[in-house]
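Student: Got a predicted model here, sequence first, then my questions.
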Amino acid sequence: MDPADLTDILTAVRKFVRDDVVPLEEQIDAEDAIPDHIIATCKEMGLYGFAIPEEYGGLGMSMVEEVQLAFELGWTTPALRSLFGTNNGIAGQVLITGGTEEQRRAWLPRLASGEVTAAFGLTEAEAGSDPSSLTTSARRDGSDWVLNGAKRYITNALVADVVMVFARTDPDAPGNRGISTFLVPAGTPGLSFGPRDHKMGQMGTWTSDVYLDDVRVPADHLVGGEEGLHNGFRIAAKCLSHGRTHIAALCVGMADRLVHESIEFARTRTQGGRPIAAYQLIQGLIADSVTDYRAGRALVLDVARRYDDGTDRISGPSVAKYFASEMVGRVADRAVQIHGGSGYMRGVPVERFYRDVRLFRIYEGTSQIQQVIIARDALGPAARG
């Protein structure tokens, strides 16, 4: 992307986020919904397709460009990014990474425009960060595949036009082998959804269970065609690697907002006749958060560069996601502490962010899974005994 074009996009997104979305944060949190006019603006700005290649109607951002966009999106409620996050990320990347050309041309332009919303159906009750125990099944029946099973905590499932469902196509294959991915359009008989989950935070982001009861799809809905058979884990791993880098950048953007809120409060809140910013213990909290934020930003940009040049798409994204998700939790905790009692009250941004950021240490691979990936990459075969 031309640097001038990137600057224009980042400037426009920054203005939109801060002028249009930030004033609605309390409303979004209270109503658990993003206003329709905000959704429409996101579509007009091309945000539903920022990571989708230009040949399919997207903006075609590199990872370095994408993380800079995520820095801007992180300034506000993460529910905004979730509107179009799956189209660009873990769901859209299924097709970019593993789809046939026909599948890409049929779906990606509509994902990029926002005409279609996709969901990523991997997680199950007993298969989260480690999909080796995945039990959703798919069996061949003539020219169709028949899917049975259930998925849990699926973002955007209730508004999705298509769900990328991961299912076991070889019941005898061990562990992560024998898994395939299927395109399951909304409205397919046997596909249904549970009620909206009631979460700790990230209001406005809808998640729910997905149920598959003898869901029948044609053979051309197998992602990647026959070459994609039993290749689902490889596709999922690549999608999650991309997603982890993006989530790390989002965490950095949220840390930036939390540092801003902490500094402004410390400058204006008085205690003992002077601003609390004058007290060294408050200064220490601020210094730690500024350091955390800057370290996270530098790390994410470095990981994004290595992702783009292909030198590290495994350990690096895990390092970034692990550090940034833990980091923003520390920054949020300090922000509440700096605000004192007011930081514990609904309607104060740092209280809401404190609830919102907790999820980042869990989804797209828990911090503990990132530790395993990082350590195994560093230690090699010795890590497996």
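Tutor: Sure thing, it's come through.
Student: C-alpha from now on. contacts and neighbour counts both.
Tutor: Fine.
Student: Could you pull out the strands in the chain for me?
Tutor: Along the chain, the stretches classed as strands by DSSP state E are 118-121, 137-141, 144-155, 162-168, 179-185, 191-193, 207-218, 270-271, 274-275.
Student: also this one, for the comparison:
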Amino acid sequence: MALSPTELFAIDSLLSEEERTIRETVRSFVDIRVRPHIADWFEAGTLPARELAPELGRLGLLGMHLEGYGCAGTSATAYGLACLELEAVDSGLRSLVSVQGSLAMFAIHRWGSEEQRREWLPRMAAGEAIGCFGLTEADAGSDPAAMRTRARRDGDDWVLDGSKMWITNGPVADVAVVWARTDEGVRGFVVPTDTPGFTAVEVPRKLSLRASLTGELSFDSLRLPADAVLPEVTGLRGPLSCLNEARFGIIFGALGAARDCLDATLAYAADRSIFERPLSSFQLTQAKVADMALELGKGLLLAVHLGRLKDDGRLTPEQVSLGKLNSVREAIAIARECRTLLGAAGITLDYPVLRHALNLESVLTYEGTSEVHQLVIGKALTGEQAFR
């Protein structure tokens, strides 16, 4: 009997019964509800986020690793496994969930006031309200300190001016967590998207993450009350802490895309006959799938280890960078190699591999490029700052 890569590495032996149950629940949901439609959504460049969000909320997947306010309060490892199953269908689906829970909800949960938590988190956990996270700007990606969006005090109010770019969920969000420069340093603001002066337009002509709603946010003399500011943090520590939460989900999620590519390729190679033999019977095919299974398995072992460290409160930002760098780099390599085994069939939406490869080009860049994570690890190893 042929083994799956996860069976080869006995990954299930490292997981609790509850973690396996959560994983299987998410896998069953996405296989039934999303997988039959995802190629069409990708081709059309859309995602029915407003329809999916309440369903994801009923499963407890939105902010699932947070405590209270209607959140499920699961382990970090269970959250990672959920991200893996979501991204095994499409990176856009995992992005919807991780931006909601690990960026927008986490920011309010960790740095917000009790009033902000009570107002937004229960609705966001249920999928009744969708959130986005406004940090990146057109000219301020890897260097968020270069942001130009600014908030100034005007009496008791704040007035926000500027724009944000590449914002997942932006076109359909009910609330945006927006980071801006102030005279006090960088501050975060909870911004209802129906506030006058707020506009969001969808980014057109994407070749990656097409089954994801990506927007450009603009703020034109947008007036906010004094209690819109996140009170518990000043400086880049706030948004960077949120990014670490989301990067953790990517450590698992990218491996889901890789697993789906490899599963599809193994099935194709078993069925495809060439020179009167199954494609899977050739030495080069077996060498390729062996190498890919090895990298996938090593990535899963690292991801579970980092999940355990996070559950113990011992995970460091440098270790998150290790995981994100490894998972995304290996996942995109696996997707590309799988495409070679599928031949011409691999460039169609009948198979998931090129769709995953295209999506992973974005995952490779967002929430810290590979080069940024290399420098984070390099600083940890040498003690020298190389960013500037």
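Tutor: Sure, I can see it. Here the structure is a predicted model, which is why all the values come from computation and not from measurement.
Student: How close are the two chains, by TM-score?
Tutor: The TM-score (TM-score structural alignment, normalised by the length of structure 1) is 0.92; 373 aligned residues with a CA RMSD of 2.0 Å.
Student: Looking at the strands of structure 1, which is nearest to Ala304 of structure 1?
Tutor: Of all the strands of structure 1, strand 118-121 sits nearest to Ala304 of structure 1, with 22.7 Å by CA to CA.
Student: Tell me the counterpart residues of that closest one in structure 2, please.
Tutor: Using TM-score structural alignment, strand 118-121 of structure 1 corresponds to residues 131-134 of structure 2.
Student: That stretch vs structure 1 - mean distance after superposition?
Tutor: Comparison of stretch 131-134 of structure 2 with structure 1 after fitting gives an average deviation of 0.4 Å (mean CA distance after the TM-score superposition for structure 1).
Student: Make TSV out of the strands of structure 1 and add distance to Val259 of structure 1.
Tutor: Formatted as TSV, these follow (distance: least, CA to CA, whole Å):
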stretch	distance to Val259 of structure 1
strand 118-121	32
strand 137-141	46
strand 144-155	28
strand 162-168	37
strand 179-185	41
strand 191-193	39
strand 207-218	29
strand 270-271	18
strand 274-275	17
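Student: most tightly surrounded among these?
Tutor: strand 118-121 (a mean of 28; mean count of other CA atoms under 10 Å).
Student: Burial check on Asp19 of structure 1, number of neighbours?
Tutor: 11 (other CA atoms under 10 Å).
Student: Just list the residues touching Ser102 of structure 2, thanks.
Tutor: Contacts for Ser102 of structure 2 (CA atoms under 8 Å, 6 or more residues apart in numbering) come out as 63, 242-243, 245-246.
Student: Check the alignment and tell me where it lands in structure 1.
Tutor: When structure 1 is aligned by TM-score structural alignment, Ser102 of structure 2 is paired with Gly89.
Student: So that match versus Glu66 of structure 1, what's the distance?
Tutor: Using CA to CA, to the nearest Å, we find Gly89 of structure 1 at a distance of 11 Å from Glu66 of structure 1.
Student: shared neighbours of these two, which are they?
Tutor: Ala51.
Student: Residues in contact with stretch 151-165 of structure 2: which ones?
Tutor: Here stretch 151-165 of structure 2 makes contact (CA under 8 Å, 6+ apart) with 134-138, 148-150, 180-183, 215-226.
Student: 6 Å - rerun?
Tutor: By CA atoms under 6 Å, 6 or more residues apart in numbering, the surrounding residues in contact with stretch 151-165 of structure 2 are 134, 136-138, 149-150, 180, 182, 216-226.
Student: do the same with stretch 306-323 of structure 1
Tutor: Taking CA under 6 Å, 6+ apart as the rule, stretch 306-323 of structure 1 contacts 241, 244-245, 248, 300, 303, 367, 370, 374.
Student: Done for today, thanks.
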